[in-house]
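Asker: need a 3D model of the sequence below.
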Amino acid sequence: MNRKSPARRRPSSLRVAAAGLVLAVGLGVSAQGSAQASVHTVAKVPAAASKSVTAVKPAAAAPKSVTGTTGQVVTRVADFYGAYIDAKGDYENPDAALAKALRTHYLTPDFAKRLVAWEEKNGVDGVLRAQNVPTRWTVKDNGTLGHSHEVTVTLTFGSGRNTQETKLFVLVERYNHISDIATQSAH
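Answerer: You can find the predicted model right below:
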């Protein structure tokens, strides 16, 4: 296939992720500007219409924000879970290679081995403790444990009235690698 060929090459995951990040940052900036506008704006009514009638547009919802800090344990766990869920959750094209690379980057080698053994025994994804992918997740600090730190990850599966939550306790060693994921706190 040459450059002028009408056939399109499939973009790499890295390029798609980078484009998504650029788009998200761009949308965040433009949404922030519109959120700073007044609560209600009056729409102009054509001169032919009655002058006593005005249309009021509701204000746009404020944009959501996520704050992170380099080196902060909670941010690191949130980054891992967000990226891992995105890699696993693309039902049309899940990215198993990315999920594996994320495990290699974020988990201690010892825990990665134990996690694979746990998954073989239980038949589910050990990071999510489930066969499917959550629709929402929350990450909270749960305090220090010696030289480690515990973070609570709450995964919500399903939607509407049919939701189920799973609470996981993620232990992060002092060098910011995940060394355990459990369903009970170590506190």
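Asker: hey, let's count contacts and neighbours off CA atoms from now on
Answerer: Will do.
Asker: okay, and the residue positioned nearest the centre of the chain sits in which element?
Answerer: Central residue of the chain (C-alpha atoms, centre = their mean): G82, 3.0 Å from the mean position. Element membership for G82 (DSSP states H and E) is helix 73-89.
Asker: does anything pack onto that helix? Which helices or strands?
Answerer: Here helix 73-89 touches helix 96-106, strand 136-145, strand 148-159, going by 3 or more C-alpha pairs under 8 Å, 6 or more residues apart in numbering; DSSP states H and E.
Asker: what distance separates it from the centre of its chain?
Answerer: 6 Å (C-alpha atoms, centre = their mean, to the nearest Å).
Asker: would you mark the buried spots in it?
Answerer: Within helix 73-89, the residues that count as buried by 16 or more other C-alpha atoms under 10 Å are 73-78, 80-81, 84-89.
Asker: hmm, back to that, now the residue nearest to the centre of the chain: how far from V127?
Answerer: Per C-alpha to C-alpha, to the nearest Å, G82 is found 12 Å from V127.
Asker: go on, K100?
Answerer: Counting by C-alpha to C-alpha, the gap from K100 to V127 is 11 Å.
Asker: go on, Y84?
Answerer: 9 Å.
Asker: which helix runs longest in this structure?
Answerer: helix 13-35 (DSSP state H).
Asker: count the residues that sit near P58.
Answerer: By other C-alpha atoms under 10 Å, 11 other residues sit near P58.
Asker: rewinding a little: out of K100 and V127, which sits in the busier spot?
Answerer: Each of K100 and V127 has its neighbours counted (other C-alpha under 10 Å); V127 has more, 19 against 12.
Asker: please provide the structure for the following sequence as well, for comparison with the first:
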Amino acid sequence: MNRKSSAHRRPGRRAAVAAGLVLAVGLGVSTQVSAQASVHAPAKASAAASQSVSGTFGQAVTRVADFYGAYIDAKGDYADPDVTLATALRKHYLTPDFAKRLAAWEKKNGADGVLRAQNVPAQWTVSDNGAVGNGHEVIVTLAFGSGETTQKTKLFVLVERYNHISDIATTSAR
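Answerer: Sure thing, here's the model as predicted:
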């Protein structure tokens, strides 16, 4: 299971992700946009703790985790959200057909279609849900708020065989 947390912002990560995305798109190479190599949890008061995030190139779960991690980081800075990066991530990870359907959904619902919300989650998890037809379904669980006010949203993300997201729904395609 891949797990990422946005509890503490990493300003350098956004720049690294943007540079990686520009390089990948510029070279025409399909690459993973992530900072998987060195993700560390903040030190706790009583003891230092480390967290590990891993993935595999070409794996649907890794690809969706990379997309959601970078997208939430781009959207999550309320003082200075990176709209350009969020748009580039959508273009890189979503199929063109799904991007059009998502834009229509957003216009109708007045919310971000990737997150199915008007705000950004505090935490998220990504897990495998298996093969569906010629694609693969990945479950993304988003947690909004904290403590007693935490609300969770479960999204089912369909990845086509060419590793592009072709649908995001609140029910499984299974």
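Asker: and the TM-score between them?
Answerer: TM-score for the superposed chains, counting by TM-score structural alignment, normalised by the length of structure 2: 0.76, backed by 143 aligned residues with a C-alpha RMSD of 2.3 Å.
Asker: mind checking which of the helices and strands packed on helix 73-89 of structure 1 is nearest G28 of structure 1?
Answerer: strand 136-145 (20.1 Å; C-alpha to C-alpha).
Asker: G71 of structure 1 belongs to a strand?
Answerer: No. Looking at G71 of structure 1 with DSSP: H, G, I helix; E, B strand; the rest coil, it is coil, so not inside a strand.
Asker: and for it, the neighbour number?
Answerer: 10.
Asker: relative to I178 of structure 1, how far out is it?
Answerer: G71 of structure 1 is 13 Å from I178 of structure 1, by C-alpha to C-alpha.
Asker: which residues are in contact with V39 of structure 2?
Answerer: When contacts are counted by C-alpha atoms under 8 Å, 6 or more residues apart in numbering, V39 of structure 2 touches 51-53.
Asker: can you pick the most crowded of these?
Answerer: V53 (16 neighbours).
Asker: aligned counterpart of it in structure 1, please.
Answerer: Aligned by TM-score structural alignment, V53 of structure 2 pairs with V66 of structure 1.
Asker: next, its match: secondary structure please.
Answerer: coil.
Asker: distance of T67 of structure 1 from V74 of structure 1?
Answerer: 11 Å.
Asker: same check on L27 of structure 1?
Answerer: On the measure of C-alpha to C-alpha, L27 of structure 1 and V74 of structure 1 end up 25 Å apart.
Asker: residue in structure 2 matching T163 of structure 1?
Answerer: Match for T163 of structure 1 (TM-score structural alignment): T150.
Asker: my read: that match touches F144, true?
Answerer: Yes. With contact defined as C-alpha atoms under 8 Å, T150 of structure 2 and F144 form a contacting pair (5.5 Å).
Asker: is it fair to say K4 of structure 2 lies in a strand?
Answerer: Yes. K4 of structure 2 forms part of a strand when assessed by three-state DSSP.
Asker: tally of neighbours for it?
Answerer: Neighbours around K4 of structure 2, by other C-alpha under 10 Å: 19.
Asker: contact partners for it?
Answerer: Counting by C-alpha under 8 Å, 6+ apart, the residues that K4 of structure 2 touches are 53, 65, 69, 123-125.
Asker: among those residues, find me the one that's closest to S34 of structure 2.
Answerer: Nearest member of the contacts of K4 of structure 2 to S34 of structure 2, counting by C-alpha to C-alpha, is G69, at 7.7 Å.
Asker: which residue, other than its chain neighbours, is closest to the closest one?
Answerer: Nearest in space to G69 of structure 2, with sequence neighbours left out and distances taken as C-alpha to C-alpha, 6 or more residues apart in numbering, is K4 at 6.6 Å.
Asker: what does K100 of structure 2 align to in structure 1?
Answerer: K100 of structure 2 maps onto K113 in structure 1, by TM-score structural alignment.
Asker: er, Y68 of structure 2 actually
Answerer: Checking TM-score structural alignment: Y68 of structure 2 goes with Y81.
Asker: re earlier: buried deepest among the helices and strands packed on helix 73-89 of structure 1, which one?
Answerer: Highest mean neighbour count among these (mean count of other C-alpha atoms under 10 Å): strand 148-159, with a mean of 19.
Asker: mean deviation, that strand versus structure 2?
Answerer: On superposition with structure 2, the mean distance recorded for strand 148-159 of structure 1 (mean C-alpha distance after the TM-score superposition for structure 1) is 0.3 Å.
Asker: that strand packs against which elements?
Answerer: helix 73-89, strand 136-145, strand 162-172.
Asker: mind putting these into a markdown table with distance to Y106 of structure 1?
Answerer: Converted to a markdown table, those look like this (distance: least, C-alpha to C-alpha, whole Å):
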| stretch | distance to Y106 of structure 1 |
| --- | --- |
| helix 73-89 | 7 |
| strand 136-145 | 16 |
| strand 162-172 | 9 |
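Asker: and of those, who's closest to R15 of structure 1?
Answerer: Nearest to R15 of structure 1, of those and by C-alpha to C-alpha, is helix 73-89 at 14.2 Å.
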